[in-house]
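Asks: Kindly generate the corresponding structure for this input.
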Amino acid sequence: MSYKEIVQRFHDEVLNERKYENTSEFVSPQFVFCSNNSPASEGMESFRKYMSVFQDGFPDLTFETLHMAEEGDVVYLYWKGSGNNTASLMGMPPTNKYVEIQGISLFELDQGKIKMNRVVFNTVDMFQQLGVNPPQL
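Replies: All right, here's what the predicted structure looks like:
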């Protein structure tokens, strides 16, 4: 399986199907994740907790791959996330608004497993689409 296929599987199974429990086949036990300028967190459980903020607030949240490139042990993924804010998000009541954002993920792999995932997306744009001020994080 190519590294691009592994990353696409991560996107499909973990982000879209929310299957966090069966990732050891393609995610390293030393998996590290960081988003925007937040501190890095280790392990799939911490990643699941991070994603639950968005997946709970946008129960129909899905991610679409717009472009992917592989260079050595690194895969770059340009994606679009979209969904309806029908539940509480970061302590704010639902707005019932549809949001569509784009971002870039950089995946580092080692021996066929994802060891690092760095994500950058425009949080201000997301809150503007919701019509609310960003919470103090």
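Asks: contacts and neighbour counts: CA atoms only from here.
Replies: Noted.
Asks: so where do the strands sit in the chain?
Replies: Ranges of strands in the chain, per DSSP state E, are 27-35, 41-42, 62-71, 74-84, 98-110, 113-121.
Asks: nearest to residue 129, of the ones you listed?
Replies: Between residue 129 and these, the tightest spacing by Cα to Cα is seen for strand 98-110, at 6.0 Å.
Asks: how about that closest one: buried residues?
Replies: 99, 101-109 (16 or more other Cα atoms under 10 Å).
Asks: Out of those residues, which is nearest to residue 54?
Replies: Using Cα to Cα, the buried residues of strand 98-110 come closest to residue 54 at residue 99, 11.4 Å.
Asks: And that closest one, how far from residue 28?
Replies: From residue 99 across to residue 28, the span is 31 Å (Cα to Cα, to the nearest Å).
Asks: Let's compare: structure for the following, please.
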Amino acid sequence: MWTDLSSRIDTAKSTLGLTRVGNKSYKELWWWNEEVQTTIKEKKALYKLWFKSKNSDNKTNYKKSKRIATTVARAKSMAYDDIRTLPMSKPCATITEQEIITCLKHMKNNKAMGPDDIQIESLKVLGDDGINLLTNLYN
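Replies: Purely as a prediction, here's the structure:
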């Protein structure tokens, strides 16, 4: 049992990556890649240069780098597309409606949205039909 769980955790880590909390200079999200990292570092360096000098040429270079920074959105979109093409499997036990209700009650309001861009408040006001929908979705 533990070996199976350990292998699933390792698979999840290798597929999704890790996020480290508290160190702003290190970002490794499941969709974050080297191209994004390089683009963001260049943009930050150009901003610092412009902020120190207040030169109009540096400001122009910084604004161009902001346009190039769409690499982040492109990488995130490609990562989500990759996840949508993964085969679905059901290795876990089924989740009951009561478990979903309990989880929703324990979730705090006014928190940042996750990668699904759904607010907790939206899930809480779904009612019985929403609970049925979530139960079918998770099982």
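Asks: Fetch the TM-score of the aligned pair.
Replies: Overlay of the two chains. TM-score (TM-score structural alignment, normalised by the length of structure 1): 0.21; 54 aligned residues with a Cα RMSD of 5.4 Å.
Asks: export the strands of structure 1 to JSON lines and tack on distance to residue 3 of structure 1?
Replies: Shown next, in JSON lines, are the strands of structure 1 (distance: least, Cα to Cα, whole Å):
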{"stretch": "strand 27-35", "distance to residue 3 of structure 1": "11"}
{"stretch": "strand 41-42", "distance to residue 3 of structure 1": "21"}
{"stretch": "strand 62-71", "distance to residue 3 of structure 1": "7"}
{"stretch": "strand 74-84", "distance to residue 3 of structure 1": "7"}
{"stretch": "strand 98-110", "distance to residue 3 of structure 1": "7"}
{"stretch": "strand 113-121", "distance to residue 3 of structure 1": "8"}
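Asks: between the lengthiest helix in structure 1 and strand 27-35, how big is the angle?
Replies: In structure 1, taking DSSP state H as the definition, the longest helix is helix 44-57. Helix 44-57 of structure 1 and strand 27-35 are oriented at 50 degrees to each other (axes from the mean of the first three to the mean of the last three Cα atoms, to 10 degrees).
Asks: And helix 44-57 of structure 1, what's buried?
Replies: The neighbour-count check on helix 44-57 of structure 1 (16+ other Cα under 10 Å) flags 44, 47-48, 54-57 as buried.
Asks: From those residues, pick the one nearest residue 115 of structure 1.
Replies: Ranked by distance to residue 115 of structure 1 (Cα to Cα), the buried residues of helix 44-57 of structure 1 are led by residue 44 at 10.5 Å.
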